[in-house]
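Trainee: Got a sequence here, can you build the structure:
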Amino acid sequence: MDISIIITGIIALLAGIGLGKILFAKNTRKKIEEADLQSQQMLSEAQLRAETIKKEKILEAKEKFVQLKAEYDKEVLERNRKINDGENRIKQKEISINQKEGLLDKQIKENEVIKENLNRQLEVVAQKRTQLEKHQEEHIKRLEKIAGLTAEEAKTQLIESLKQEAQTQALQLQQEVIEEARQKANKEARKIIIQSIQRTAAEQTIENTVTIFNLESDEIKGQIIGREGRNIRTIEAATGVDLIVDDTPEAIVLSSFDPLRREIARLSLQRLVADGRIHPARIEEVVEKTRKQLEEQVMEIGERTVIELGIHGLHKELVRIVGKMRFRSSYGQNLLMHSREVANLCATMAAELGLSPKLAKRAGLLHDIGKVPDEETELSHALLGAKLAEKYGENAAVVNAIGAHHDEMEMQYIISPIVQSCDAISGARPGARREIMQQYLQRIKDLETLAMGYTGVEKAYAIQAGRELRVIVESEKITDSDSDKLSFEIAQKIQNEMTYPGQIKITVIREKRAINVAR
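Mentor: Coordinates of the predicted model:
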């Protein structure tokens, strides 16, 4: 019973499975049919869409073609228009050229006619010129016959006369201009110099170097001389100064070419006399101390001088030389006082001229440093001073001013003539320098006599206190080249035969004077 039921169930199950397969197959077939139908529909729709797109593209292509064609036609029309315009312009140019050619042909014909007329006129002019030349030749011959001169000679004489007249007028005009400029320059220079002198108050221009040592009594002379003269010999050996003990009451004369040595001897004697112990050992000790103290004093004087004048940055060696100038005099004029005065004058004059007062003052203070050398040299004091200033780093303008203040160097800066002028002002003041009158007069006379001894010399004058000798010669006997030679010979003879301070400038003047009297 049970088995049959099981079998019956199995059969029913199998039947149900078969039926399910049949139903699944039917459903699958139905779905396939539906899919085929959908695909056909989609294909047809795609074909329709493709046809639509195709038609649209064809329409767009046609429109583009039409547009391009229209643009092409427009360009073609524009080109044709331009070509037509160009052809028209060319035709117009051809027409104008043809017209111009006609005008040119007409002008050429007219010019040929004018040329023929000119040629005929030129022929007439040439004939007239030939006739004029003949008449001129005849006229010149008549003039030459009357004047007794050829045409060239008369022309030469006329040119020479005109040339001489022009030269005379030019010389007169030149002389007038030079004289006017000289007057104005002299007036302005005097004004500046007077203002500089008025604004500068010199404390002291003259200070005689002390050469006499005063004593309280003549008894001290014996102590100074010492036993058998040993003390005085020791002093002379230590200081380099000659002591002259004579009958002059209460005085001993100190003699030496070096003023610094005289000052050392004077101060040493003063200390020895005050101390009372005068013997060789003490003398040497006092002289050595005095020498060192004097060196310190020299530096102190130099430093005080540059401070008072407001000069900065001066080399220590130059400061020492400035201090040494305190113990040096020139023609009785103290060198330091003279240099300070020149420095102040230079500063004032430079300020008047709108230049640097500091630089001018520096050059004025240092202009005579060559007069106090540490070693003997053959150079003049101006050149030696310039060398020292250059050695110790001074400005080139200062160096040139020092070397050129006696015209021994060429002046290259504007302060050089200022220093020269101020040096002359300080030294030329009344009473600034002293010289024995007889010696001065004799030296002036000797200078003029020496120059008059040469052949061809008409006059000779010593001017500027004997610093310049002007020699006037006869123009018929002395030529220009002989004047140069004469100036050199006189300078050499003065240098070899005469003794004089400073330097002497020899100026030979030769002039030709043509004098006529109008009556």
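
Trainee: Only C-alpha atoms from now on, for both contacts and neighbour counts.
Mentor: OK.

Trainee: Distance of residue 13 relative to residue 20?
Mentor: Counting by CA to CA, to the nearest Å, the gap from residue 13 to residue 20 is 10 Å.

Trainee: which residues of this structure fall in strands?
Mentor: With DSSP state E as the criterion, the chain has strands at 212-214, 242-244, 251-255, 329-330, 333-334, 457-463, 468-473, 505-509.

Trainee: What lies in contact with the longest one?
Mentor: Strand 457-463 has contacts (CA atoms under 8 Å, 6 or more residues apart in numbering) with 444, 447-449, 451-452, 468-474.

Trainee: when you compare where it runs with where strand 505-509 runs, what's the angle?
Mentor: Put simply, strand 457-463 runs at 140 degrees to strand 505-509, going by axes from the mean of the first three to the mean of the last three CA atoms, to 10 degrees.

Trainee: what about strand 457-463, distance to the chain center?
Mentor: Between the centre of strand 457-463 and the centre of its host chain there is 40 Å, according to CA atoms, centre = their mean, to the nearest Å.

Trainee: Likewise for the first one?
Mentor: Taking the mean of its C-alpha atoms, strand 212-214 sits 55 Å from the chain's own mean (CA atoms, centre = their mean).

Trainee: Show residues contacting that strand.
Mentor: Outside of strand 212-214, the residues that reach it under the criterion CA under 8 Å, 6+ apart are 250-254, 266.

Trainee: Let's compare: structure for the following, please.
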Amino acid sequence: MDITVIIAAIAGLAVGVGIGTVIFKAGLKKKGSAIITEAEKEAESIKKDKILQAKEKFLELKSEHEAQIAKREAKMQERHDKLKSRERSASQMLEQNKRKEKDVDRLKQQLERKLEANERKEKDLERMHRQQVEQLEVISGLSGEDAKAQLMEALREEAKTEAAASIANTIEEAKLTANQEAKKIVIQTIQRTATEQAIENAVSVFNIENDDVKGRIIGREGRNIRALEAATGVEIIVDDTPEAIILSCFDPVRREIARLSMHKLVTDGRIHPARIEEVVSKTSKQIEEEIAEIGKRTAIDLGIHGLHPELIRMVGRMKYRSSYGQNLLQHSREVANMCAVMASELGLNPKLAKRAGLLHDIGKVPSEETDLPHAILGMQMAEKYGEKPDVCNAIGAHHDEIEMKSLISPIIQVCDAISGARPGARRQVAESYIQRLKELEDLAMSFRGVEKAYAIHAGRELRVIVGSEKVGDADASQISFDITQKIQNEMTYPGQVKVTVIRETRAVNVAK
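Mentor: A predicted model of the protein is given here:
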């Protein structure tokens, strides 16, 4: 019973499932048809919209294309108009060129006619000139070549005389102008430079309070004085001079070391050979330090920077050197200042000139003995310690040992001569002074026609008297020039020498 019910239930369930499936499929099919229909309608609507959009885009592109075409056509029309305008302008220019060519041809024909007329006139003039020359030759009895030679000779002599006079006038004017300018610059330079004059010699005097100190300095059997002389290299003269001891040496540095050492020994009171060596050694170091300090201070005072330490030391040693009685450091400072002023007046570099002026005599304070001239030695030192070529050349050329290669070199030479030639700056030996005057007079007497020669104004002027029957006025000017050239080439002198040639004609008669 139960199984039958179960089977019946299962069968009913199966039938229900089948009927439900059929009904579901039928509904699903109806829904699918509706969806498809709706999709077709929507697709048709979308298609119509796309077609409308495509038509609108096509119309828009078409209008843009037509606008571009119209714009291009307008540009082409504008270019066409410009080309037509240029063609018209070219045509007008061609017509103008044709008219100008015609005018040029006409002018050319006129010029050719004028040239032909001028040639005919020239031929006529040449024919007339030949006829006149032939007539002149017949009248004068001279050929054309002879007359030309005489005329040229006369013109040559006249030109020579006029040229000599013109040259003399030009030289005088140039000398006057140059002398005025040179004197102005030199005077301004000297006035703006003021240094003390210092005359030094080869001895120093050590003052003492009483003569008892002399015995202590001499020592037992002269031991102390011998030790001092050996340590300092200075000759110590102890004589009857009251309250003074003489220190004699050509080296001022050694004299200064000896003077300071003796001052320390006398002040301390302990004077014996061991103490003397100790004091001299300390004093020597002190002097070396002082020399370096003097060099630095000098460079700072003059505004010179970048000097090598060895050059600074040489500048300091100049304080203890003299040149013809003139203190070398003061001389170098003076030359440096004058060089700077003169270089500024001439538009050159004043710092470079001042540097060369300070260093121009460093060859006089070498640490080692040498037989080279001080100018060449100084130049070599400057090159060794990295100075500029212009400075080195100025140092080496300030006494004409080498050729001057820069504008600063003659300034150094001139300022060196000015500093040394000042009255009282240096001592001059009377014999050398007289010898220089005699050489000037002998040099003038060596010229033809010179009768007498006198060196005056301390050798700054030379007056030459020539014979009027042997020397003409033009020759006198030439002799003056030749004498000055010979003095420049053969003699060494400070400043300048003025040469005056005097020629006079005297007519003397005696009434009886």
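
Trainee: From the contacts of strand 212-214 of structure 1, pick the one nearest residue 84 of structure 1.
Mentor: Of all these, residue 84 of structure 1 sits closest to residue 266, with 126.7 Å by CA to CA.

Trainee: Excluding chain neighbours, give the residue nearest to whichever residue in structure 2 pairs up with the closest one in space.
Mentor: Residue pairing (TM-score structural alignment): residue 266 of structure 1 is matched to residue 259 of structure 2. When the adjacent residues along the chain are set aside, residue 259 of structure 2 lies closest to residue 206, with 6.5 Å between them (CA to CA, 6 or more residues apart in numbering).

Trainee: Need the counterpart of that neighbour in structure 1.
Mentor: Per TM-score structural alignment, residue 206 of structure 2 is aligned with residue 213.

Trainee: same question, residue 357 of structure 2
Mentor: In structure 1, residue 357 of structure 2 lines up with residue 364, judged by TM-score structural alignment.

Trainee: Contacts only, for the closest residue to that match other than its chain neighbours.
Mentor: Leaving aside its chain neighbours, residue 364 of structure 1 sits nearest to residue 343 (4.0 Å; criterion: CA to CA, 6+ apart). The contact partners of residue 343 of structure 1, by CA under 8 Å, 6+ apart, come to 360-365.

Trainee: ok, so what distance separates residue 343 of structure 1 from residue 286 of structure 1?
Mentor: Separation of residue 343 of structure 1 from residue 286 of structure 1 (CA to CA): 36 Å.

Trainee: same thing with residue 392 of structure 1?
Mentor: In this view, residue 392 of structure 1 and residue 286 of structure 1 are 33 Å apart by CA to CA.

Trainee: Those two: which has the busier surroundings?
Mentor: A count of neighbours by other CA atoms under 10 Å puts residue 286 above the other of residue 392 of structure 1 and residue 286, at 20 against 13.

Trainee: measure residue 350 of structure 2 to residue 188 of structure 2 for me?
Mentor: To residue 188 of structure 2, residue 350 of structure 2 is 15 Å away according to CA to CA.

Trainee: oh, I was asking about residue 304 of structure 2
Mentor: According to CA to CA, residue 304 of structure 2 and residue 188 of structure 2 sit 22 Å apart.

Trainee: Leaving out sequence neighbours, find the closest residue to residue 203 of structure 2.
Mentor: Nearest to residue 203 of structure 2 is residue 248, by CA to CA, 6+ apart, at 4.4 Å.

Trainee: What count of nearby residues applies to the alignment partner in structure 1 of that neighbour?
Mentor: When structure 1 is aligned by TM-score structural alignment, the residue opposite residue 248 of structure 2 is residue 255. Residue 255 of structure 1 sits with 17 neighbouring residues when counted by other CA under 10 Å.

Trainee: Now do the same contact list for residue 255 of structure 1.
Mentor: Residue 255 of structure 1 neighbours (CA under 8 Å, 6+ apart): 211, 241-244, 262.

Trainee: if you set the cut-off to 10 Å instead, what comes out?
Mentor: 211-212, 240-244, 261-262, 265 (CA atoms under 10 Å, 6 or more residues apart in numbering).

Trainee: What of residue 492 of structure 1?
Mentor: By CA under 10 Å, 6+ apart, residue 492 of structure 1 lies in contact with residue 486.

Trainee: what number of residues lie near residue 296 of structure 2?
Mentor: By other CA under 10 Å, neighbour count at residue 296 of structure 2 equals 20.

Trainee: quick one on the thing from earlier: isn't the match of residue 266 of structure 1 up against residue 204?
Mentor: Yes. Applying CA atoms under 10 Å, one finds residue 259 of structure 2 in contact with residue 204, separated by 7.9 Å.

Trainee: shared neighbours, the two?
Mentor: Between them, residue 259 of structure 2 and residue 204 share the contacting residues 245-247, judged by CA under 10 Å, 6+ apart.

Trainee: what do we get in structure 2 for residue 223 of structure 1?
Mentor: In structure 2, residue 223 of structure 1 lines up with residue 216, judged by TM-score structural alignment.

Trainee: what about the longest helix in structure 1?
Mentor: Ranked by residue count and defined by DSSP state H, the top helix of structure 1 is helix 2-147.

Trainee: which strands and helices sit next to that one?
Mentor: helix 151-199 (3 or more CA pairs under 10 Å, 6 or more residues apart in numbering; DSSP states H and E).
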